[in-house]
Each structure stands twice: as structure tokens, then as C-alpha cells.
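Engineer: Just the structure for this:
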Amino acid sequence: MAVVYHRHAYGDRDRRDMDANDPSNDPSDDDGTNSDTSEDVVEVAPNEIPGYFQERGGRLFHSHGGCPYPLPVDAEEQQRLNGLSALVRRLIGDSSVGPVRDLLALAPGEQRRVVDLGTGTGQWVLDMAREFPHVRIYGVDIVPIATRYPPPNVTFEMHDIMTPLRYAAGSIDMVHARSITMAVSAFPRMFGRPLNSGMQVRDYRALIQEASRMLRRGGLFVSCEWARSPAMEDGSDVRVRAPRACAFFDAVRETLRVRRGLECVAAHIPQLLVESRRFISVETKAFHVPVGDWPNEPDRKELGRDLRELMVLYARSVFPLLSEGPSARYAGALVEDYIREIRSVSGMVATCYTVHARRV
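Structural biologist: You can find the predicted model right below:
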């Protein structure tokens, strides 16, 4: 069952003051009261929210034992997530890739709906809500770190995105999934590596099937994921130019595989969408983003400087994960050596993959 941890922060007077012509303010369209949902939701009281978190090693984590997401959810990590959301918007030049504006255009008598999987702080949802005030947007995550005071066309819910969601079949216009591959994997045997005994399968292909169930025909699936490996812009050997960055990401990938059963699926999402036979018009793009202020162009220099500082925050956030894996004894050195290298090596890039596809 989905859990809404805060309903719209409006009293009766505020609701009367809403624009009655705005379909997002139609009280008959509230969550759990119409055909876009398959079951009721339960609201969590504010005093219950602290129970969804636990502190470990001076960082705050989710307390949901069944979720493999390994990073903290505290203020420092939320700063990184919000910064990364803003950076991706600058990178792609819009709130999302694909024909989003045409898809979500205001249509008399029709209510457009969007689901954001793994919404995190909910920054993407809030940006979309401002751009599309007539669209109802649902942000779904396993921990309540998004604002408790969303705008009236937004609902934030707690739910494990690897279990069936409450939305009725064919009721959603767009499903958005960004930066979720540290909690969802391609099925590991796809890469010739079996699961450890007793490890839960969190298969991206199952997520694609659930997205296709929710989406109406012609609906849009959008993905945005970062590769977990560095590269050099000029194509030179990154293991020679940036060995410490490679060692850091090798350790991250191995720890995720061994401890969480996760393989990085970012580059394989187009293939999985095609293999599902549920999507057509699959389009992908790889953005190579500078890490550091080494580019000469002012815009790329600023982008690279910002990404480098976000990658420093990422390295700090991933330290607890490394401390529980095969590289535990030298996790601190891996992190510090990586941070020093990205601040000194020119020409390093990170790769961001975007994908969008239409529901058959």
C-alpha cells in the first residue's frame, strides 16, 4: 500500500480560493478517489516521519531494511541531489528529454498525469509542477525527504518502486525515472554473473513492465542515468590518465555487485526497452560532461566546476558503502585519492545517458 506522507497543505479557505477552472484543483481528482489509483493511500502523521530514518557513522540513512539504496539521505546528500537536478536541466536544456510539452499540453476535459520514480528530494517534480500547473504529478520514493508542503498539483508518496504501484492501468501519461540505478539493476545474469544466495532481485526489466502497465497508449517513459565509470574527452586511456578515479569506481561497482546485487544498467536501458516489446521510438543520447574547470568555453567550464563539486559530495556519500564491501580497509584512501585526482587531472568527463520511448 502506498503511503502519502503529507497531503496538500491547504485548509478549507485556501481550497475555496483556488481557481475552479484549473483541473489540477478538482476535488474529485484527489488521490485515492478516482480511477487513476488502484487502492487507497494512508497518510503518515508528521511525528511518525523520524521513524523512517536511522543514523549510521554520522550520516542519516533510510530505515527500510528491504531497500538496497546505499547512499545517505541527509542534508549533504540532498544538496547533491538538488544540485545534480539543476545541472541535468542545464545539460539537456529543458526539464526533460522527449516530446514532453506536446504530451502534457492542456486538453479540455482531460487530466494529464505524471509519475516520478525514485523522486528523492522531489526537485524535478516541483520544477515540472511550476511549468505544468494543470498536470497532476506523483513523486514516489521509499523515504520522505521531499517537501511536506507541495503545491496543489503534487503528491509525494512513500513506496518501494520495485513493487507494484497503485496507479490503474493506462492512467498515466508519463513515467520519469532519474538516477535510480543504485537501487535497481539489470538482472545480473544479463552480464554473466549469478546472484549471491538469498539476494533480492531488483530487475530494471520488471520496472519497465510496471511502467508500461501504468502508461496509456502513446505515453512516454523517460530515463536519465549516469555511468559509473570515468572517461577522457580525447579518447585516451583513462586508466593511465586517471588511475585513482578508475580505482574508486571499480570499488563502487564491485561493492554494489557483491553487497547489493546491483549492476550498472545505465547504458543498457534502450536495449531493455526494445526487448520488452512494450515501447517504440526508443531514442537515446550520451552527454559527456567535463569533470573540473579545464574546458576553455565558459559554459562548459562552469558546468564542469559544478559537476566536480557534486562528485566530491558523491564520493563522501558513497564512503559508507565502500566501508562495508571488499574495499573496506582502504575505503577512505579511495575516496580521498579520487577527490584529489578530479581536482588535478584535466580532460576527464562523466557520461549521462538519457532515453525516452513511447508506449505501444
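Engineer: use CA for all of it now, contacts and neighbours both
Structural biologist: Fine.
Engineer: Please, where are all the strands along this protein?
Structural biologist: 3-6, 42-43, 53-56, 59-62, 113-117, 136-141, 154-158, 172-178, 215-226, 231-232, 279-290, 348-359 (DSSP state E).
Engineer: Could you save those as CSV and add columns showing mean neighbour count and distance to Arg130?
Structural biologist: Shown next, in CSV, are those (neighbours: other CA atoms under 10 Å; distance: least, CA to CA, whole Å):
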stretch, mean neighbour count, distance to Arg130
strand 3-6, 21, 19
strand 42-43, 14, 24
strand 53-56, 14, 29
strand 59-62, 18, 28
strand 113-117, 23, 13
strand 136-141, 25, 11
strand 154-158, 25, 10
strand 172-178, 23, 16
strand 215-226, 22, 19
strand 231-232, 22, 36
strand 279-290, 18, 26
strand 348-359, 23, 22
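Engineer: Please convert those strands to TSV, extending it with distance to Ala107.
Structural biologist: As requested, the strands of the chain are arranged in TSV below (distance: least, CA to CA, whole Å):
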stretch	distance to Ala107
strand 3-6	28
strand 42-43	31
strand 53-56	41
strand 59-62	39
strand 113-117	12
strand 136-141	13
strand 154-158	19
strand 172-178	13
strand 215-226	15
strand 231-232	44
strand 279-290	24
strand 348-359	19
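Engineer: out of those, nearest to Val265?
Structural biologist: Between Val265 and the strands of the chain, the tightest spacing by CA to CA is seen for strand 215-226, at 8.5 Å.
Engineer: picking that back up, between the strands of the chain, which one is closest to Gln271.
Structural biologist: strand 279-290 (9.0 Å).
Engineer: outside of that closest one, which residues touch it?
Structural biologist: The contact list for strand 279-290 (CA atoms under 8 Å, 6 or more residues apart in numbering) reads 91, 212, 233, 270, 273-274, 300-301, 303-304, 307, 347-360.
Engineer: how about this one, so we can line them up?
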Amino acid sequence: MTVEPIELSPISDMFDPMDNPNISSLALDPATDLFLHRFPAFPPAAYAPAIWATSPVADEEETAFDVDDIDDNSSDTVDPIEDHEFPTYFQQIGSPPRLFHSHGSYVLPVDSDETKRQEAQHILLRMIIGSNYDAPVRELLNSNPGGRKVVDLCTGAGHWVLDMAREFPHVKFRGLDLVPIQTRYPPENVRFEIADVTERLCFADASVDVVHARMACLGEEAVPGFLREVARILRPGGLFLSAEWDAHPALHPRHPWAGGFEDYIPQSITFYDIASNAVPTLAPSIYTLITRNGSFEEPVSTRRVIPISTPHATGSNGLRFVGEVMERISQGYADALVAGRNVPLGIAENFKAELSLRNGVVSVYQTVFARKTVVSPD
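Structural biologist: Model prediction:
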């Protein structure tokens, strides 16, 4: 089925629904109802993740990308993690215990519950947008069959990469993350590696066609260096795709409390004030930082309002269902932050209770893409 996107018009300046409640109306074809069939909030994983191992490495001469595309000085091939190495990568926290990364800045659990929550979010976003990308990716990847390469930074369990690999079987994909929670049996055109994306990336200059980063959880101070690396590895004309949630929820623009959201959803504001310190978002700054980088053409930004609970002003069962699923996803997010001791239990429970009582609460989802500048020969 064709899914009509719920979207705001692309804008060129930074936009904060917290300061400007006059968000444009939802651009949804009234004849089209999203989600004509229901899907579980937490569906079974399409690829059961192997949290104790990364994907197996083939023979040394075989890599996901051509050998001459790899920077040998920074490339670090990853062998499967043995049982005795488990404590090096993972630790259990809380009661009941949940699995977390043993070191680094990743604060969310890395267990099956969190993987399913993230997959539900991935499926929902794909259905709302109507695609796995909000940019001219198809045209680029199909323009040179057999020779295109894509890198997914902060890949998590690899849901985006695995979906893309099925859509573009002729393209080579690589997913990078600090935490080895991806399937150990990916498709032939996919490889996962452990990597810190704030350091030098293991790809040669101008060797990659698309770089994707969704919910990268990077502090703003790390972004300029991160973008320099993205620009370095992208070929001229290549695409960088960013996708982030705003740091705070808002109210639907037609909500009667839209101008006084702090009084209507105080528990949600308190929760996200704390959560955004643990899980930072690039939404407020990524457009400006891409522009300042100087290696890209003007970015294109699209912002969508997505209900977190049952929407206030809609006759659409589809939108109502989106709100119901997003509420479950948000509740799972709160539980994950409590398990990692990043948010007090009482604040998280108050937030979840408020979501179930308040209509019209929305999140703003921002996608930005920018093309690396093509330098004309003198």
C-alpha cells in the first residue's frame, strides 16, 4: 500500500515547536488512512540479534567494500566474541537485570526488549514516511548497479541496513556501532563492525555513496569532527542522511493548550529534560552544523509531527493507531532509561501515566539530507 506522509513543509531555518506552536497542519490525504492493518507494537525481530557476537568475518581478502576503499591504518576487523569475552562488552544492571554495554557512552540497554522497541520504531517511521529514506537515495544507488556503497553510522541492531540491503541487493552496506548486537547472519551484501563513530572512520577518502545516521546520540561538541569524517569518506555528489527526534514533546498545533504545553504536560517536560541529557539529539543543530561544514550543498530539512498518544483532533483511525503505538514505544524508552539509572523511577512513571491521560501530545521527527559538493575542474 502507498502510505501518505504526515509532514511539515521543508524549512531552511531551525524550528522549535516549543517556542512556536503555529506548526502547519498535518498534510495527510483525508482519503488515505494509515495502517489499514494493525501490526504489533513490538513485533518479533526479522533477524534475531546475537548479542554475544558480531557478524562473522570472511576471509581476509574479502570485505564488504573493496580493499582499496578501506583505510588500513584505522580499519579494525572484528572476530566473533567468545563466551569468556562477554564481560568485556556487556554488563547486567538493575533488578530485574537488563543487559548494557560495559563501557562507552551508550546508555540504553542492548537486550532483546530494547531491540524489539527499536524495531517497532523503525517499522513505524518507515510506514509514516513511506520509505527508509527521505532523500533521492534510489536515484543515486540505481545509477551505477554493482558499484554503490552505503555506510550506516550508529547502526544499533541494524534494522535500517537490513531493510535497505533487501531493497538494494546490488549495493554493499556496512553498519558501524560501539555495541555488537547485530545479527550474526546478515545478507551477503551487509557487514557489521564495532567502531566509535567519533573517531576516524575506516574508509578511504571519497569511497562511499551514502552515509546514514539516525538517532546518533552524539553530543554537539562531537558533531563537527563527525561531519568532517562524513564529508571525507563521501564521494562528490554523495548523500548524507540524518534523522533525529526533537529533545522535547509538543502539543498538536490545533490543541487548545498548544500555547501552554508546560502546564498541560509538565511530567513529560520533566522526563525529557532529564532524558535529553542522557540521550542527546542533533535535531536542534544538525542543519546549521552541516551548513557550517562547508563541504555540502544546502541541506534539505523535513519535520513531521507524530502523535505520541491518542491525537486530540483527528477522525483518522490510522493516526489514532500511530499514537497508540508511539505511546508504547515511549513507555519502553522510559523503562530503558530507568533500567540504566539515567532517569528516576518516579519521574518515568509520572511521565507514562500522563501520556495515558493527555490527548494531542506529539513528537517532532526531523530528517535532513545534504549532498556533498561536486567541485568543477578549473
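Engineer: Provide the TM-score value for the superposition.
Structural biologist: Overlay of the two chains. TM-score (TM-score structural alignment, normalised by the length of the first structure): 0.81; 309 aligned residues with a CA RMSD of 2.1 Å.
Engineer: out of the strands of the first structure, nearest to Ser28 of the first structure?
Structural biologist: strand 136-141 (12.7 Å).
Engineer: mean shift of that closest one relative to the second structure?
Structural biologist: Taken over the aligned residues, the distance from strand 136-141 of the first structure to the second structure averages 0.4 Å (mean CA distance after the TM-score superposition for the first structure).
Engineer: For the first structure, give the helix that spans the most residues.
Structural biologist: Looking across the first structure with DSSP state H, the single longest helix is helix 298-322.
Engineer: and the angle from that one to strand 348-359?
Structural biologist: Interaxial angle of helix 298-322 of the first structure relative to strand 348-359 (axes from the mean of the first three to the mean of the last three CA atoms, to 10 degrees): 90 degrees.
Engineer: Could I get the buried residue list for helix 298-322 of the first structure?
Structural biologist: Of the residues in helix 298-322 of the first structure, 300-322 count as buried by neighbour count, 16 or more other CA atoms under 10 Å.
Engineer: wait, doesn't Ile172 of the first structure sit right on Arg112?
Structural biologist: Yes. If you go by CA atoms under 8 Å, Ile172 of the first structure and Arg112 touch, sitting 7.3 Å apart.
Engineer: re earlier: which one of the strands of the first structure lies nearest to Gln79 of the first structure?
Structural biologist: strand 59-62 (13.5 Å).
Engineer: which bit of the second structure covers that closest one?
Structural biologist: Per TM-score structural alignment, the counterpart of strand 59-62 of the first structure in the second structure is residues 98-101.
Engineer: post-alignment, the matching stretch versus the first structure, mean distance?
Structural biologist: Averaged out, stretch 98-101 of the second structure is 0.8 Å away (mean CA distance after the TM-score superposition for the first structure).
Engineer: So what's the gap between that stretch and the chain middle?
Structural biologist: 20 Å (CA atoms, centre = their mean, to the nearest Å).
Engineer: How about stretch 291-298 of the first structure?
Structural biologist: On CA atoms, centre = their mean, the centre of stretch 291-298 of the first structure falls 26 Å from the chain's centre.
Engineer: Now do the buried residues in it.
Structural biologist: In stretch 291-298 of the first structure, counting by 16+ other CA under 10 Å, buried: Val291, Gly292, Asp293, Trp294, Pro295.
Engineer: Translate the first one into the numbering of the second structure.
Structural biologist: If I follow you right, that is Val291 of the first structure. Checking TM-score structural alignment: Val291 of the first structure goes with Ile308.
Engineer: residue contacts, that match?
Structural biologist: Taking CA under 8 Å, 6+ apart, one finds Val322, Gly323, Glu324, Val325, Met326, Glu327, Ser330, Leu355, Gly360, Val361, Val362, Ser363 in contact with Ile308 of the second structure.
Engineer: The fifth one: what's it in contact with?
Structural biologist: If I follow you right, that is Met326 of the second structure. Counting by CA under 8 Å, 6+ apart, Met326 of the second structure has contacts Gln121, Pro307, Ile308, Ser309.
Engineer: Of those, which are reproduced in the first structure?
Structural biologist: With both residues aligned by TM-score structural alignment, their matches' CA atoms under 8 Å, the contacts of the contacts of Met326 of the second structure that the first structure also has are Gln121, Pro307, Ile308, Ser309.
Engineer: how many neighbours does the first one have?
Structural biologist: The criterion is other CA atoms under 10 Å. On that basis, Gln121 of the second structure has 19 neighbouring residues.
Engineer: Map it onto the first structure.
Structural biologist: Match for Gln121 of the second structure (TM-score structural alignment): Leu84.
Engineer: Nearest residue to its match in space, ignoring adjacent ones along the chain?
Structural biologist: Leu310 (7.1 Å; CA to CA, 6 or more residues apart in numbering).
Engineer: which position in the second structure aligns with the one you found?
Structural biologist: Counting by TM-score structural alignment, the partner of Leu310 of the first structure is Ile329.
Engineer: Now do the contacts for the counterpart of Val364 of the second structure in the first structure.
Structural biologist: Taking TM-score structural alignment, the alignment pairs Val364 of the second structure with Thr351 from the first structure. Contact analysis of Thr351 of the first structure by CA under 8 Å, 6+ apart lists Trp226, Ala227, Pro230, Ala231, Ala286, Phe287, His288, Val289.
Engineer: Fine by me, thanks again.
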